[in-house]
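*Asks:* sequence and predicted model, in that order:
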Amino acid sequence: MDIMQTSDSSQYGVVENSPYRFPYNKRVEDGNLGASWYFSRKEIEENSLSRRDGISLKKESFLRKSYCTFLQDLGVRLQVPPVTIATAIVFCHRFFLRQSHAKNDRLTVATVCMFLAGKVEETPIPLKDVILISYEIIHKKDPGAVARIKQKEVYEQQKKLILIGERAVLVTLDFDFNVHHPYKPLVEAIKKLKIAQKELAQVAWSFVNDGWREGLVARF
């Protein structure tokens, strides 16, 4: 079903001008994208809620890659392990399998996914750090952003947005945090095959990382 909207967003805990546009007390699930997180390329492209809202496949692909790049930058700045970054990317991909880019700000959702991934992977990130650094990255072209986010009113508004967003992501993911990363099997395969060439191993590692950006983690 399509995402429901309401003129009285406060009913669902949504702040005014929030990037989240769906009621949290409803399970958001498209009729053709069920409980499984793995779909064919055709299913993903044809059943995309973003497409129904007028966003082209090319545009959606750009948006997907942009939030992956953002999460990579955010993770490096926050000094979290690669697996935490990967989990955040998976959560973000899953969110937009069930939600539309037209109704949810991708970078705010990505920030929430990083905060949540830190908890899931037992690499907790202080909420304050997530808020400050994500805001700086999002507004990196604005020289006044660093000083502005340190203002109490601006900071509290961002904090409220992230906490509301966390609830939105949790509901959309159905509280399913089970993520299987390919890093461990890749390392085991490299050892088993006795691949000594460092360059070849690096290429394999790069293929895995590129897969995150392309959303391959949601395909079979």
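*Replies:* Great, that's in hand.

*Asks:* every contact and neighbour count from this point should use C-alpha atoms.
*Replies:* OK.

*Asks:* how about the helices in this structure?
*Replies:* Taking DSSP state H to define them, one finds helices in the chain at 41-46, 49-52, 57-78, 82-98, 106-120, 127-138, 145-148, 152-172, 183-192, 198-214.

*Asks:* separation between residue 172 and residue 89?
*Replies:* 15 Å (Cα to Cα, to the nearest Å).

*Asks:* of these two, which one has the most company?
*Replies:* Neighbour comparison, residue 172 and residue 89: the larger count goes to residue 89, with 27 against 23 (by other Cα atoms under 10 Å).

*Asks:* tally of neighbours for the closest residue to the more buried one other than its chain neighbours?
*Replies:* Leaving aside its sequence neighbours, residue 89 sits nearest to residue 68 (Cα to Cα, 6 or more residues apart in numbering; 6.2 Å). Applying other Cα under 10 Å, we find 27 residues neighbouring residue 68.

*Asks:* in contact with residue 68, which residues?
*Replies:* Counting by Cα atoms under 8 Å, 6 or more residues apart in numbering, residue 68 touches 89, 212-213.

*Asks:* how about residue 212?
*Replies:* Residues near residue 212 by Cα under 8 Å, 6+ apart: 68, 86, 89-90.

*Asks:* now with 10 Å?
*Replies:* With contact set as Cα atoms under 10 Å, 6 or more residues apart in numbering, residue 212 has these partners: 64-65, 68, 86-87, 89-90, 93, 218.

*Asks:* if I look at residue 145, how far off is residue 154?
*Replies:* Distance of residue 145 to residue 154, computed by Cα to Cα: 10 Å.

*Asks:* residues contacting stretch 186-204, please?
*Replies:* Contact with stretch 186-204 is made by 183-185, 205-210, as judged by Cα under 10 Å, 6+ apart.

*Asks:* out of these, which are buried?
*Replies:* In the contacts of stretch 186-204, burial by neighbour count holds for residue 208, counting by 16 or more other Cα atoms under 10 Å.

*Asks:* format the contacts of stretch 186-204 as JSON lines; extra columns: distance to residue 106.
*Replies:* Shown next, in JSON lines, are the contacts of stretch 186-204 (distance: Cα to Cα, whole Å):
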{"residue": "183", "distance to residue 106": "26"}
{"residue": "184", "distance to residue 106": "29"}
{"residue": "185", "distance to residue 106": "30"}
{"residue": "205", "distance to residue 106": "26"}
{"residue": "206", "distance to residue 106": "24"}
{"residue": "207", "distance to residue 106": "24"}
{"residue": "208", "distance to residue 106": "22"}
{"residue": "209", "distance to residue 106": "20"}
{"residue": "210", "distance to residue 106": "19"}
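
*Asks:* in addition, the following structure is provided for comparison:
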Amino acid sequence: MDTPFRHRTEAGEKLARLLLHLAGREDVTVLALPHGGVPVAFEVARVLEAPLDLTLVQPVLHAMGPARREVTLGWLGYPAALRLHDATINALNLSDEELGQAISRARRQLRQRLRAMRPGAPAPSLEGRTVVLVDEGTAAGVALRRTAGLLRRAGARALVAAVPVASEEALRLLDGAFEEVVCCYRPEPFVSVSSGYASHPDVTDAEVRALLAPAWGHGDNPGHPIPSP
């Protein structure tokens, strides 16, 4: 059977057609999950004439015991939002200092990831915005749902999940976390996200930067810097 998308650029073009009801609205922001979601979101933002940025989620971890087993205390998001698992923190009886150190480590790691992929520019304000959250696809929906919770904490008014390919299980999970869920291709049985693409190479940090740069006037519009067969 032929794959529905030749590459991520085509997937973004097809996904954008399902989002035309949002085109030209001044309250819309497009956020991409890296790395593969960025070239898809680039096309969506272009068609909708909306600002484009990354969204990242960094776990807040605490290492326990001689084996230094890591326990997740919560999640730190970009744009700025923090969600802690109070029950886990209380069960571990962590001191304020230990919790503060874990959050500081997560912030450093998040900053490192942002510097690698994102041109220097102020973080977007999501207060009162309709956010279109884009990924290249999803098998389980967990990352998108987790990100949705952080984006609401960052002030987003409404959330739209947009993916070219997804499993029915993932779409059911997302349905309760977003005002709208948009998907082009729902294979049954679902094999993998990459199976929806004829060409699915890794996306590098440099390619992400090239796609994001025009959003803040850094350099010329790259067109499609990721080669398309």
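*Replies:* Cool, the structure landed. What you are looking at is a predicted structure, and each value in this text was computed from that prediction instead of being measured.

*Asks:* what's the TM-score here?
*Replies:* After superposition, the two chains reach a TM-score (TM-score structural alignment, normalised by the length of the first structure) of 0.26; 93 aligned residues with a Cα RMSD of 5.4 Å.

*Asks:* show me which of the contacts of residue 212 of the first structure is closest to residue 43 of the first structure.
*Replies:* Distance ranking of the contacts of residue 212 of the first structure against residue 43 of the first structure, using Cα to Cα, places residue 218 first at 10.6 Å.

*Asks:* I'd say residue 78 of the first structure and residue 134 touch.
*Replies:* Yes - the pair residue 78 of the first structure and residue 134 qualifies as a contact (Cα atoms under 10 Å) at a distance of 9.3 Å.

*Asks:* of the two, who's got more company?
*Replies:* Using other Cα under 10 Å as the criterion, residue 78 of the first structure and residue 134 rank with residue 134 on top: 25 against 16.

*Asks:* tell me which residues touch the more buried one, please.
*Replies:* Taking Cα under 10 Å, 6+ apart, one finds 70-71, 73-75, 77-78, 107-108, 110-112, 114, 128, 140 in contact with residue 134 of the first structure.

*Asks:* out of the residues you listed, which end up buried?
*Replies:* Buried among the contacts of residue 134 of the first structure (16+ other Cα under 10 Å): 70-71, 73-75, 78, 107-108, 110-112, 114.

*Asks:* and which of those residues is nearest to residue 59 of the first structure?
*Replies:* If you rank these by distance to residue 59 of the first structure using Cα to Cα, residue 107 comes first, at 15.2 Å.

*Asks:* which residue is the nearest non-sequential neighbour of that closest one?
*Replies:* Leaving aside its chain neighbours, residue 107 of the first structure sits nearest to residue 67 (6.0 Å; criterion: Cα to Cα, 6+ apart).

*Asks:* neighbours of the one you found, how many?
*Replies:* Using other Cα under 10 Å, residue 67 of the first structure is surrounded by 21 other residues.

*Asks:* next up, the contacts around it.
*Replies:* Counting by Cα under 10 Å, 6+ apart, residue 67 of the first structure touches 73, 89, 92-93, 106-111, 213.

*Asks:* adding distance to residue 192 of the first structure, write those residues out as TSV.
*Replies:* What follows is the contacts of residue 67 of the first structure, written out as TSV (distance: Cα to Cα, whole Å):
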residue	distance to residue 192 of the first structure
73	33
89	28
92	33
93	31
106	39
107	39
108	41
109	39
110	36
111	37
213	27
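
*Asks:* show me what the lengthiest helix in the second structure is packed up against.
*Replies:* As assigned by DSSP H, the longest helix anywhere in the second structure is helix 96-117. When contacts are defined as 3 or more Cα pairs under 10 Å, 6 or more residues apart in numbering; DSSP states H and E, helix 96-117 of the second structure sits against strand 56-64, strand 69-78, strand 81-84, helix 205-212.

*Asks:* one more pass at 8 Å, please.
*Replies:* Judged by 3 or more Cα pairs under 8 Å, 6 or more residues apart in numbering; DSSP states H and E, the packing partners of helix 96-117 of the second structure are strand 56-64, strand 69-78, helix 205-212.

*Asks:* between helix 96-117 and the shortest one, find me the angle.
*Replies:* Just to be clear, that refers to helix 205-212 of the second structure. Here helix 205-212 of the second structure runs at an angle of 80 degrees relative to helix 96-117 (axes from the mean of the first three to the mean of the last three Cα atoms, to 10 degrees).

*Asks:* return the set of buried residues in helix 205-212 of the second structure.
*Replies:* Using 16+ other Cα under 10 Å as the test for burial, helix 205-212 of the second structure gives 205, 207-212.

*Asks:* picking that back up, take the contacts of residue 68 of the first structure and lay them out in CSV including distance to residue 119 of the first structure.
*Replies:* Below are these laid out as CSV (distance: Cα to Cα, whole Å):
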residue, distance to residue 119 of the first structure
89, 14
212, 20
213, 22
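
*Asks:* tell me the one of those nearest residue 161 of the first structure?
*Replies:* Set against residue 161 of the first structure, the nearest of the contacts of residue 68 of the first structure by Cα to Cα is residue 89 (19.4 Å).

*Asks:* you'd agree the closest one is up against residue 111?
*Replies:* No - counting by Cα atoms under 8 Å, residue 89 of the first structure does not reach residue 111; the two are 10.2 Å apart.

*Asks:* show me what contacts the nearest residue to residue 69 of the second structure once chain neighbours are set aside?
*Replies:* Residue nearest to residue 69 of the second structure in three dimensions, not counting chain neighbours: residue 63, with 5.2 Å by Cα to Cα, 6+ apart. Residue 63 of the second structure makes contact with 69-71, according to Cα under 8 Å, 6+ apart.

*Asks:* perfect, I'm done here.
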